[in-house]
Structure formats: C-alpha cells, structure tokens
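Peer 1: Here is my input, please return the structure:
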Amino acid sequence: MEPRPIDRSLLRHQGNHVSEKIWTGNERMIRPRHRRRLSMVHEIDSRIRALIDNAGFGHAFEIGDSNIDHHLITALVERWRPETHTFHFPYGEVTITLQDVALQLGLPIDGEVVTGYSSSNWKEVCSLLLGHSPPENDMLGGKVNLTWLENTFEFLPPDATDEVIAQHARAHILLLLGGLLLPDTSGSRVHLMYLQNLVDLPAAQNYSWGSPV
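Peer 2: The predicted structure is shown next:
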C-alpha cells in the first residue's frame, strides 16, 4: 500500500511529514504543553472580573482547565498539512476558521489589528501598568514568567483602588494570553508587548484578538 500522495506537486513536504515517520515505524506520541491559569472563574474577585468582561475576555475565562487527549492531538497533527494549512481527512479537507475562534472562545475577530512595538523598557511599562516590576531572574528579554504573575497578583486587597484593580485585571489577561490563548514555545512566559493593548481596558475589546489566536 502506497502511503504517499499520488500527486506530489502540492504536498511537497511529504518526506519530512510526520505521516512518513508512521510508515517507517518511528511514530511518537505528541504531548502538548498545558498550563493552569491563575485562578478558576469563581476565584477571581468580582471587581477584577468586571474589567475583564469589559475588555472582551470574559467568555475565554469561562473555559477553565481541560484535559488534553494526547492521542487525538497526535492523530490531528498527523493529518495536518503545512502546505495547505488544512487537515486532510478521508472525507475531505477542513481547517480552523475565525468563526471557530469567535464561537468557542468568544473573542472578537473584527476590529483593530493587535500590533505594536516588541522592544521597550519593560520594567517601566510593568511599573506603570501592573504596579510591580519583575526581578531580573523572572524576565527574559520582553517576556515575564507566568509564575511571577501568578504569585504577585494572586490576591486583590479589599481596599484596592480603581487603578490597582485595573493592574490586577491586566495581569489576569496576560496570564490568559500566555497560558492559553497565545502561548510561546517555553510554556512558562508571556511577552509584555500585549500590555500596550491593555492600557485602556474597555478599549481592548476593539482589537481583533481572535485573529492572532
């Protein structure tokens, strides 16, 4: 049985594709990185949650933690073709669309582009928008450890001002971005460049967050 596509003019990367390894007996289980967010929904202070909802991330926080089916993920990767950006199934091709992102995550897919500068004095940015500056060992370039965010913003003081509540809301959204929506290959850090889109929290819902996700 010939496992390769008959017409290689389009699927030209078959020689390096994971399905090639299956037929040569070198298949391996894929284990995606998965990270628990700062808090479950019911543990987030209602004052913080109100700002998160206004920023357009409320539905994404409802997702909670979920178990990953490694066998299913492995099977999907085996069916994914980088040449066409689609899954090749026996009944045809399918792919993830912006509509899927909007329906499942509740993120806006219309609006302003999520873009901006990727270099800055991030310690000053953190002090201004988060109220805290991470130590050197918790930063790598413009990225900050999610653990530092978790530990620093775990509890909101009862007498917190509006500014402090907003700082905690931004930290929670960063944790959501780095831990679930836009994780990097480290699985433990998030880039602080997203803070520039969270300066005005109500205005954050005007960005098309679903597009980069």
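Peer 1: switch to C-alpha atoms for all contacts and neighbour counts from now on
Peer 2: Noted.
Peer 1: Determine the longest helix present in the chain.
Peer 2: If you go by DSSP state H, the chain has its longest helix at helix 162-176.
Peer 1: Second chain to compare with the first, below:
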Amino acid sequence: MRRSTRRSSIGIGLGAEERFNSKPTGSFSTRFSLSSFVKRVEKLTDDQRTAIKKVGFGNLLLIPNQMLSKSLLVELMDRWNSEECGFMLLPGIVKITLMDVALILGIRVIGVPILLREDDAFSELETDYGAALWKRKITIASLESRLDLLGQVVNEDFVRTFILFTFGTILFPNANGKVDSRYLSFLKSLDDISRFAWGAAVLEDIFMWLNKRKESNVQYVGGCLILLQVWCYEHIDLARPELMECQSMFPRACRWESSKSHQRQWFAAKFREMQDCQITWHLQPTSEELQFDVINELLEVESSSIDNSSDDGSTIGVTGLEVESLEHNSCKVQGGKVINLKRSTVPQSIPEVQTMGFPSTSDASVAHEDCMEIPSECQNLQQLTSSQFFTVKGCWSSSTRIRCD
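Peer 2: As a prediction, the model looks like this:
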C-alpha cells in the first residue's frame, strides 16, 4: 500500500473552495427512498420487528421519514475532493468516519467484510428470488410483492426479503431500482448476518458515488443519502433543523426534524462564509450512546490498537479509522478486529476537538425551494474509512468490499 500524500486537513485557508470546487455540478436524481422504507416498516408486526433486530438492523426501523434537502446535498457534494477523500470546506477537510456511520445509522461498522465477486457461484437462493446467472439482479418491485404475500409471517424468507428491500431503498440503492442478488450469499444463515460490517460497506458505497459524481458529473447519485444529510447536520452548523422531541436519540438519524428548504444560492453563500467554529470535527458518543454494542465494539477496536502500539508510540487509536489514498481518487475502508493506525503528519495548530452533544438549532427561516425525497445506485465500489489525523495500515487484505457490475 503506497504512502498517502494527502495534505493537512487543517488550515487550508481562503481560496480553498475556488481551488477545489471550481466546476460546480448540476442537480441530481436518485432512487434513495426513505419514505418507501418507512411505509414498509409501519406495516411490520412486533414479531417481525424483533426478527429484524436480531440480525442487526433493528436501529434502522427507528428512523422517521425525512425529506432530502436537495440543494444542501448538491452544495455539499460539490465540495467533495476525491484525492483527499473528504469535504473541502474553508476551515479544513472534514471526513465521514466509521464512528459517524455507527452513530447516525446504528449498524455495525466492525466485523466480517462484504466482498462481492463476479465469479461468485450462482445459488438456488438467487433463482428463488428471480435472478439469473446472466442477470444477477432482484427488482425492488418484486421484493415489495414478496413482502405483501408474506404478510405477518415471521420466517427466514421474510428476514431475507426485508433486508434486501432495505438494501435497495436506503442502504445501497442504485440507478436501475434493483438489488444485486449476490448479497444473498451473506444472508443464507440468519445467525451470521449480524457478523458482517454492513456500516463499512455503506460508507464505501457513498464514497464511490461521491467520486463518480465529482469526476464524471453524473446526474444520478446512489448510496445512503440520509447518512450524508444527517452527517452534515451533525458536523456543520448550517441550516440545521429542529431536534425531534423523542425519548431515544439513537441512532442520530432519528433526532432531526426535516430540513426547511432554501435555494441553492443560499447554501452556496453559507458554505463560502463558513467559519471554523461552525464545524464539529469529530463526533463523540454520549453516555446514552455508549450503551450500544455497535458503538462499544468500535471503541474497543480503537482501544486495542493503543494496547498493541509499538514501543516508539507510532501506532495510536482514535475515534474513527483514517482514509488513505490508494490511487488518484480511490480510498479504502479497513475494518475488523485487527487494526493498526499509524500517525500522519499533523500541524501544531490543530483546533480543539468539539464534542457533539445536542446541537442548538440554527435559524428556522423558511425558504421555498426543494426538499425532496426520491429514489440511488451502486456499481464498482471504491474503498475508504475515517478519522482526521491517522492512516489505516496493516489490516488484513480481505477487508475490502468490491462490487462488480
């Protein structure tokens, strides 16, 4: 793995936007559909909810319907820098970390990696879902029909079908409204489903789409866009909506009201005027969030990396895993039980890390433009991970997720 050549993520200075965002992209379409997912969740019985919770996706059932702020997402995506694998803002580069995914979605980011291969054997289970050897795809419509026929039944078929539906609507939505049937190889045994690092796979997928849009100016954007939007609320004090009045604030995608819309020009101006004090560089778990396994296991991995550090102190753990550039614009997510985090060069003027508790809401001025929720896509996966000052090294070679279409 070649050494990262990324610049410091702090103190980029004025003119950064002009250097890295000189060619704004246009609007986009997507098949991401939180509303479809929430409507399906509302039909679930208590027993069905329990079954989904047992395989590790129970926290997703808590997420309320929210409209996507298309203007906000367009401006945020325009600030994505493929080489740095981060958002290039005036105060510095801000990255999406594995901790962010765990806090926002409440799914595992540590575990067995997801690997889809072109030469994966075609299974009878894929045939049962209507896929073919020459077209290993399952339509969202067929999954919805299957769930309708199952009704209130709670069995393995229901669990697999609901998870595939979840993949196609909110976690890995793609341009054609279909789900890769090779995911079924990870759903054969219900006891094993929760062992996989689904959150790391979601993170890789959203990075692939951000790179694709930035480099090719594609009009379609796939991936888990609610992760991207809530990440923006959590890290950037810019047009934050009201906090929900609810008992549980986990996962964090549950705690935000729908955003009030503004025109794209309004967001563009706010991004250009952004100050360091508006950014929360790293999210820190609250005492309530520390009660959840998906958070604790990530912290334990980071803690173990400190315990196994070398005598010269060159290895250190942080709240998140760092992205290293592998090629010009590709990033690799490393996750699992054995992780070495090597210190990168960091300037002395690092701002104090802010703790994200319950942020105050920003101005609630109402504008008129487009909050939207529409349906996303995934194909060849790029690979990534997270924290601001460290680089992942030495993880086992199979810890990447590859999607080949």
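Peer 1: TM-score of the superposed pair?
Peer 2: TM-score for the superposed chains, counting by TM-score structural alignment, normalised by the length of structure 1: 0.75, backed by 185 aligned residues with a C-alpha RMSD of 2.7 Å.
Peer 1: returning to what we had before: following element in sequence after the longest helix of structure 1, please.
Peer 2: Next helix or strand after helix 162-176 of structure 1 toward the C-terminus (DSSP states H and E): strand 189-191.
Peer 1: Pull up the aligned stretch in structure 2 for that next one.
Peer 2: Aligned using TM-score structural alignment, strand 189-191 of structure 1 spans residues 178-180 in structure 2.
Peer 1: So what touches the matching stretch?
Peer 2: Stretch 178-180 of structure 2 is contacted from outside by 136-140, 164, 167-168, 172-173, using C-alpha atoms under 8 Å, 6 or more residues apart in numbering.
Peer 1: The nearest residue to residue 343 of structure 2 once chain neighbours are set aside: neighbour count?
Peer 2: In space, and not counting its chain neighbours, residue 343 of structure 2 is closest to residue 390: 5.0 Å by C-alpha to C-alpha, 6 or more residues apart in numbering. Using other C-alpha atoms under 10 Å, residue 390 of structure 2 is surrounded by 23 other residues.
Peer 1: aligned partner of residue 390 of structure 2 in structure 1?
Peer 2: So, by TM-score structural alignment, residue 390 of structure 2 is left unmatched.
Peer 1: quick one on the thing from earlier: which member of the contacts of stretch 178-180 of structure 2 is positioned nearest residue 84 of structure 2?
Peer 2: Using C-alpha to C-alpha, residue 172 comes nearest to residue 84 of structure 2 of the contacts of stretch 178-180 of structure 2, at 23.1 Å.
Peer 1: All the helices of structure 2, residue numbers only.
Peer 2: Using DSSP H, the helices of structure 2 run over residues 16-20, 34-42, 46-54, 70-78, 98-105, 124-128, 140-150, 156-166, 198-216, 225-235, 264-272, 293-307.
Peer 1: tell me the most buried of these?
Peer 2: Comparing the helices of structure 2 by mean neighbour count (mean count of other C-alpha atoms under 10 Å), helix 98-105 ranks first with a mean of 28.
Peer 1: on average, how far is that helix from the matching bit in structure 1?
Peer 2: Following the fit onto structure 1, the mean deviation recorded for helix 98-105 of structure 2 is 0.6 Å by mean C-alpha distance after the TM-score superposition for structure 1.
Peer 1: Kindly calculate the angle that that helix makes with helix 293-307.
Peer 2: 170 degrees (axes from the mean of the first three to the mean of the last three C-alpha atoms, to 10 degrees).
Peer 1: Quick one: end-to-end length of stretch 195-206 of structure 1, please.
Peer 2: One end of stretch 195-206 of structure 1 sits 15 Å from the other (C-alpha to C-alpha, to the nearest Å).
Peer 1: got it, and stretch 55-66 of structure 2?
Peer 2: Using C-alpha to C-alpha, one end of stretch 55-66 of structure 2 lies 25 Å from the other.
Peer 1: Could you do stretch 86-102 of structure 2 as well?
Peer 2: 18 Å.
Peer 1: what's the answer for stretch 105-119 of structure 1, then?
Peer 2: Note: stretch 105-119 of structure 1 ends 29 Å apart using C-alpha to C-alpha.
Peer 1: same deal with stretch 193-203 of structure 2?
Peer 2: From its first residue to its last, stretch 193-203 of structure 2 covers 18 Å (C-alpha to C-alpha).
Peer 1: show me the contacts for residue 175 of structure 1.
Peer 2: 37-38, 146, 149-150, 190.
Peer 1: That one maps to what in structure 2?
Peer 2: Using TM-score structural alignment, the partner of residue 175 of structure 1 in structure 2 is residue 165.
Peer 1: hang on, the earlier thing: from the contacts of stretch 178-180 of structure 2, pick the one nearest residue 72 of structure 2.
Peer 2: Residue 72 of structure 2 has its nearest neighbour among the contacts of stretch 178-180 of structure 2 in residue 173, at 19.8 Å by C-alpha to C-alpha.
Peer 1: Starting from residue 124 of structure 2, give me the distance back to that closest one.
Peer 2: Residue 173 of structure 2 is 24 Å from residue 124 of structure 2, by C-alpha to C-alpha.
Peer 1: Need the max-distance pair from the contacts of residue 175 of structure 1.
Peer 2: Across the contacts of residue 175 of structure 1, the longest distance by C-alpha to C-alpha is 13.2 Å; it joins 38 and 190.
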